[in-house]
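Enquirer: Predicted structure and sequence below. I'll ask about it afterward.
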Amino acid sequence: MPPTHASTGTGTGTGTGLSPQPRPEPDGADTEDTLDMRLPDELIALLAGEQPLLVDPPQDTTTDGDLLDGVAGWDTATTPAGVLRLVPVRIERDLPLITRWMNDPAVAAFWELAGPAAVTAAHLRTQLDGDGRSVPCLGVLDGAPMSYFELYRADLDPLARHYPARLHDTGIHLLIGGVADRGRGLGTTLLRAVADLVLDHRPSCSRVIAEPDLRNTPSVSAFMTAGFRFCAELDLPDKRAALMIRDRALRHLL
């Protein structure tokens, strides 16, 4: 965002602008009106180099080092398919399940994490040992883990070099684990629910972002049906992607 310029107005108090101050006339002097134009204290300090002309640009004011506003404590979402909860991943508990999903050929074609558990573990640890800008979660529907999500700060991600990012843009990656859960509109339901959770629990976030592979037509279609709009094609280092955005201002219209 552009910086805000320091400004002065006009008024009658010191420091609010150029303030005309009457100058006492010596005895016998003419009584014509004479004004002493006094510079406000703030402007004097500015010219003396004691304060900057421009304020600092907006900064991320998230406290406690939590860049995604406490995903672990977010509410559940009631959907047509059941009650969904996002549960942050624990490697010692969830690695076998996520590894199995990553080795499904339909998933591996786009996630490229097929192989032994060590491959998936390294991918998860990169997020879990980081600064919190990406949080891997299980999507638990009616008590059963059936999907994998990554919520991430798109404005702090390398993705931000490829589109006009805004502060607190939040991204979503989704993997539906079971073959039986695919191809019946469940992806759309989950994406809409999680996007709503982001907007409900991250008041500073005005947009939810996604960048599915353009070749993954079912995924692109699911995002669009879930209220995301197609904005652009992006040439990313590992794929050509569709930039999908769900705007807070349009969430009840799309």
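Expert: Thanks, I have it. This structure is a prediction, so every number in the text was calculated from the model and none was measured.
Enquirer: all contacts plus neighbour counts: C-alpha atoms, from now on.
Expert: Fine.
Enquirer: In the stretch 1-150 of the chain, what residue spans correspond to strands?
Expert: 19-22, 35-38, 77-79, 82-88, 134-141, 144-153 (DSSP state E, counting those that start in this stretch).
Enquirer: so which of those is the most packed in?
Expert: strand 134-141 (a mean of 23; mean count of other C-alpha atoms under 10 Å).
Enquirer: ok, structure two:
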Amino acid sequence: MSSTDARTDAGATPAIAPADAVTDEVADTGPGADELTGSEPGVGTDVADTLDLRLPDELIDLIAGQGETGGQASGSVGQGTGAVLPGYGHPVDGTRPHAPCGTSTALADDDLLDNVGAWGPVTTRSGVFQLVPVRIERDLALISRWMNDPAVAAFWELEGPESVTENHLRPQLDGDGRSVPCLGVLDGTPMSYWEIYRADLDPLARHYPARPHDTGVHLLIGGVANRGRGLGTGLLKAVADLALDHRPPCARVVAEPDLRNTPSVSAFLSAGFRFSAEVELPDKRAALMIRDRALRALL
């Protein structure tokens, strides 16, 4: 599945998925509506197709230098104070974590996404939430199990042995940092999978008028017990706010759930995204959802 098939479609109840599917959706409209089960990540096996763009090392170094000296934009999401979630956390006091085993040094050192690993934790209505960059040796079995949930597999198409999921994760972890796979950890427990990616450097940019530093989001909620509880809208809003707070150059957070996935589209709307357009992607007709920095206080 190409990265343009955002994994945000998964949680709706399209013709091929169960009513309580977990995907990019999550409306707070009642049981079964709040699931995020999938939509394609910004990279995956198509990582070589990200606009065939390779940033010069000099430019990456320049961006990294600016990111280290620049301050954080103010925002509505509360910042952590250097706390670490048990077993899954990273310092969030502005320092950069060391590159974990299984990730490239590029992921730790570049600034294409302004150090996602140091964005949280933040307090949401559902508890303390944090995006934790994936480590293959720690997280592969869990993510693979989620990918084999039929509701998730219908959209992510990564069912099968763990090697299938690993082959999806590796290009992101070993790439230049334009897509960062993360676990969503709520009150210390991993319960969702996210991909934060540079939409302007992704094949998706061929299908909509992308702007520099557009930040894309793909996600799925992993456990059935966490679906239908109204988690999706709150977490989508929290992650979008984190991106806007920690990425000053980013003016928009974008997503592309399957247009058939009404609960997913509804969840994005409830999280402050606006419906921008219908977009014809290689494997689906998508709803282009956008959360604008300029409108975040109004939506």
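Expert: Noted; the coordinates are in hand. Fair warning: this is a prediction, and the values are worked out from it, not measured in the lab.
Enquirer: circling back: is it possible to get the strands of the stretch 1-150 of structure 1 out as CSV so that each row also shows distance to residue 221 of structure 1?
Expert: Listed next are the strands of the stretch 1-150 of structure 1 as CSV, based on distance: least, C-alpha to C-alpha, whole Å:
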stretch, distance to residue 221 of structure 1
strand 19-22, 63
strand 35-38, 65
strand 77-79, 19
strand 82-88, 21
strand 134-141, 20
strand 144-153, 18
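Enquirer: Quick one: closest of the ones you listed to residue 176 of structure 1.
Expert: For the strands of the stretch 1-150 of structure 1, proximity to residue 176 of structure 1 was assessed by C-alpha to C-alpha; strand 144-153 is nearest, at 4.4 Å.
Enquirer: which residue numbers in structure 2 go with the longest helix along structure 1?
Expert: Secondary structure assigned by DSSP state H gives helix 186-201 as the longest helix of structure 1. Under TM-score structural alignment, the match for helix 186-201 of structure 1 in structure 2 covers residues 231-246.
Enquirer: Return the mean post-superposition distance for that stretch against structure 1.
Expert: Mean deviation of stretch 231-246 of structure 2 relative to structure 1 after superposition (mean C-alpha distance after the TM-score superposition for structure 1): 0.4 Å.
Enquirer: List the buried residues in that stretch.
Expert: By 16 or more other C-alpha atoms under 10 Å, the buried positions in stretch 231-246 of structure 2 come out as 231-246.
Enquirer: could you pull out the strands for the stretch 151-254 of structure 1?
Expert: According to DSSP E, counting those that start in this stretch, the strands that the stretch 151-254 of structure 1 contains are 170-176, 207-210, 229-236, 239-247.
Enquirer: Determine the set of other helices and strands touching the first one.
Expert: The contact analysis (3 or more C-alpha pairs under 8 Å, 6 or more residues apart in numbering; DSSP states H and E) places strand 170-176 of structure 1 against strand 144-153, helix 186-201, strand 207-210.
Enquirer: Give me the contacts around the longest one.
Expert: Counting contacts by C-alpha atoms under 8 Å, 6 or more residues apart in numbering, the residues outside helix 186-201 of structure 1 that touch it are 69, 74-75, 77-81, 84, 170, 172, 174, 176, 205-208, 219, 222-223, 225-227, 246, 248, 251.
Enquirer: which of these count as buried?
Expert: 69, 77, 84, 170, 172, 174, 176, 205-208, 219, 222-223, 225-227, 246, 248, 251.
Enquirer: residues contacting whatever residue of structure 1 lines up with residue 213 of structure 2?
Expert: Here residue 213 of structure 2 is matched to residue 168 in structure 1, going by TM-score structural alignment. Residues in contact with residue 168 of structure 1, defined by C-alpha under 8 Å, 6+ apart, are 60, 153, 154, 155, 204, 205, 206.
Enquirer: The same query, at a cut-off of 10 Å, please.
Expert: 60, 62, 67-68, 152-156, 202-208 (C-alpha atoms under 10 Å, 6 or more residues apart in numbering).
Enquirer: Look up how far residue 96 of structure 1 lies from it.
Expert: When distance is defined by C-alpha to C-alpha, to the nearest Å, residue 168 of structure 1 is 32 Å away from residue 96 of structure 1.
Enquirer: Same check on residue 74 of structure 1?
Expert: According to C-alpha to C-alpha, residue 74 of structure 1 stands 25 Å off from residue 96 of structure 1.
Enquirer: ditto for residue 70 of structure 1
Expert: The separation that residue 70 of structure 1 has from residue 96 of structure 1, given C-alpha to C-alpha, amounts to 25 Å.
Enquirer: show me the contacts for the closest residue to residue 165 of structure 2 other than its chain neighbours.
Expert: Distances taken as C-alpha to C-alpha, 6 or more residues apart in numbering put residue 144 closest to residue 165 of structure 2, at 5.7 Å, once the chain neighbours are dropped. By C-alpha under 10 Å, 6+ apart, the contact list for residue 144 of structure 2 reads 158, 159, 160, 161, 162, 163, 164, 165, 166.
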